[in-house]
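> Starting from these lines, generate the structure:
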Amino acid sequence: MTSAAHAATEAKRIRASERAFRIALKVIRDAGLPVGKVCITGGQIEIHCADVDANETGQKDEGLKQW
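This next block holds a predicted model:
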């Protein structure tokens, strides 16, 4: 392969499809897991699930009583 042809193949843009992203989020939602963070870099999708315990409490009052 010539250097010009090699450079053309390296410059090809890769990105994650919206369909793949929606399918991944649907699977996580159907499993009942809370999503904490989503990172999309090029063709890679990273979905980080939040702690289940943090979602169950609902309040972050650190044990303070209601007035």
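> CA atoms for contacts and neighbours, from now on please.
Noted.
> and Asn26, how many neighbours?
One correction, residue 26 is Lys, not Asn. 12 (other C-alpha atoms under 10 Å).
> Another for comparison:
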Amino acid sequence: MIEQLNEQKLREQFCAQVRLHRHTKGMMMLETPFTYLDGDQYLLDLSDTMTGSLRVSDGGTP
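Next up is the predicted model:
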């Protein structure tokens, strides 16, 4: 599923300022224009799950 992500569609459906960056095989980072209260940028890690879904994570511990 991760390989099928389309940056243009994400921009249309989510926010025009998002960017996709390849991390490692099977993993991508979604760069957003959003920030935490302290000003740090809000980045999301995207990866495939074993069930074929897409996992979205802020990189914190579950």
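> TM value for the aligned chains?
Here the TM-score for the pair of chains, by TM-score structural alignment, normalised by the length of the second structure, is 0.33; 33 aligned residues with a C-alpha RMSD of 3.0 Å.
> so is the spatially closest residue to Ile45 of the first structure that is not a sequence neighbour in a helix, a strand, or just coil?
Sequence neighbours aside, Cys39 is the residue nearest to Ile45 of the first structure in space, at 6.0 Å (criterion: C-alpha to C-alpha, 6 or more residues apart in numbering). Secondary structure, DSSP: H, G, I helix; E, B strand; the rest coil: Cys39 of the first structure is strand.
> Can you name the element that comes right after whatever helix or strand Phe34 of the second structure lives in?
Per DSSP states H and E, Phe34 of the second structure falls inside strand 27-35. Next helix or strand after strand 27-35 of the second structure toward the C-terminus (DSSP H and E): strand 41-48.
> tell me which strands and helices that following strand is in contact with?
strand 27-35, strand 54-57 (3 or more C-alpha pairs under 8 Å, 6 or more residues apart in numbering; DSSP states H and E).
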